[in-house]
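Visitor: Need a 3D model of the following:
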Amino acid sequence: MSDMKYTKDHEWIRFEGEIAVIGITDHAQNALGDVVFVDLPEAGREVTAGEAVAVVESVKAASDVYAPIAGRVTEVNSGLVDEPALINSEPTGGGWFFKIAPAGALPDDLMDANAYAAYVESLA
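Guide: Down below sits the predicted model:
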C-alpha cells in the first residue's frame, strides 16, 4: 500500500487522520509462521520510537513489535487476542496491533514501499 511507511524491524505504519495504525509486514508474518499468541500494550501507554511495546509468538519464535514513532497508544486490536491468526491472513489489514497518537515529528528512517522492498531483498 502506497500510504504505508515501513521500519527495518518490519513494522508498518499508516495514518488514519491524526492517528497512526501499526502492524507487522507480510514479510515478518511469513518469517514467523503461524501466529499463536499476541501480547498487546495497554491503551494510554506513552511509548518512544523504537521501544518494544508488543510481543507476537508463533510456532517458530517470539518477536517484539516496536513502536515506529513516539506517542500515546490510543487503541489496541483486542480481536488479535482471540484470533491471532489474523496477523497471518491480514497482516496489513485486520491484523493491525495498536494505534498511536503521535508526539513529535516522524523518524527520518521510515521507508516507503519501494525502499522497504529493496531492504527486504538485501536481506536475502
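Visitor: all contacts plus neighbour counts: C-alpha atoms, from now on.
Guide: Will do.
Visitor: In three-state terms, label Ile69 for me.
Guide: coil (DSSP: H, G, I helix; E, B strand; the rest coil).
Visitor: Skipping its backbone neighbours, what lies nearest it in space?
Guide: Nearest residue to Ile69 in three dimensions, chain neighbours excluded: Ala49, at 4.2 Å (Cα to Cα, 6 or more residues apart in numbering).
Visitor: same question, His27
Guide: His10 (7.3 Å).
Visitor: likewise Asp34?
Guide: Spatial nearest neighbour of Asp34, chain neighbours left out: Ser58 (5.3 Å); criterion: Cα to Cα, 6+ apart.
Visitor: element containing the residue lying closest to Glu18 once chain neighbours are set aside, please.
Guide: Take Glu18 and drop its neighbours on the chain: the residue closest to it by Cα to Cα, 6+ apart is Ala101, 6.8 Å away. Here Ala101 sits within strand 98-102, counting by DSSP states H and E.
Visitor: now the other sequence, so there's something to compare against:
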Amino acid sequence: MNFPDDLRYTNDHEWVKVLEDGTVRVGITDFAQSELGDVVFVETKPVGASLKQHEVFGTVEAVKTVADLFAPVAGSIKAVNEALDAAEVVNTSPYEEGWMIELTVDDPAQLEALMTAEQYKKTVGE
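Guide: Here you go, the predicted structure:
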C-alpha cells in the first residue's frame, strides 16, 4: 500500500496535495481504490462549483459499489481531471494520473487539520 508523505489525508480516504499556486489537487487513496475494486466510472461536480468542507463533490462507481467523494476543504472547483474518462486510471495511478479535482481553497487552515501519512496509515491499520 502506498502512502506518499507529501500528501494530507481524510477519514473519508481522500488525499490532498498542495500545488505551487496554493490550490489543492484531490483524489482517493490507494487504500480506497483497493477497497472499491475495479473503478468503472467517476463523476464530479463541474468547474466553478463551490463546495463546503465535507460536502459531496462526486461519486466513484466500481464493479462492487458506488461511493461518494467528499471535499476535504472548502473551496471552488478550479479543474476536473479529463483523464477520468478512462476511470481505471484511479486504480492504476491513484496519486498521479487518477486525481479527481483541483480546488481553490477558501480557508488554508483547514489543510492543517488533515492527517499526515503516518496518521492515515494508523487509521487504515497499516
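Visitor: thinking again about what came up before, so what's the residue nearest to Ile69 of the first structure up against?
Guide: Tyr66, Ala67, Pro68, Ile69, Ala70, Pro107 (Cα atoms under 8 Å, 6 or more residues apart in numbering).
Visitor: In contact with the last one, which residues?
Guide: Same thing as Pro107 of the first structure. Ala49, Pro68, Ile69.
Visitor: which element is the most centrally placed residue in the second structure on?
Guide: In the second structure, the residue lying closest to the centroid (Cα atoms, centre = their mean) is Gly27, at 2.2 Å. Here Gly27 of the second structure sits within strand 24-28, counting by DSSP H and E.
Visitor: In the first structure, point out the residues matching that strand.
Guide: Under the alignment (TM-score structural alignment), strand 24-28 of the second structure falls on residues 20-24 in the first structure.
Visitor: Compare the matching stretch with the second structure and give me the mean distance after superposition.
Guide: On superposition with the second structure, the mean distance recorded for stretch 20-24 of the first structure (mean Cα distance after the TM-score superposition for the first structure) is 0.2 Å.
Visitor: before we move on, which element is Val90 of the second structure in?
Guide: helix 89-92.
Visitor: List the neighbours of that helix that are in contact with it.
Guide: Applying Cα under 8 Å, 6+ apart, the external contacts of helix 89-92 of the second structure come out as Ile28, Asp30, Gln33, Ser34, Gly37, Asp38, Val39, Ala83, Leu84, Glu97, Gly98, Trp99.
Visitor: In strands, which of those residues fall?
Guide: For these, the ones inside strands are Ile28, Val39, with DSSP state E as the criterion.
Visitor: now, among the contacts of helix 89-92 of the second structure, which is nearest to Leu19 of the second structure?
Guide: Trp99 (12.7 Å; Cα to Cα).
Visitor: surely the closest one meets Asp30?
Guide: No - using Cα atoms under 8 Å, Trp99 of the second structure is not in contact with Asp30, being 11.3 Å away.
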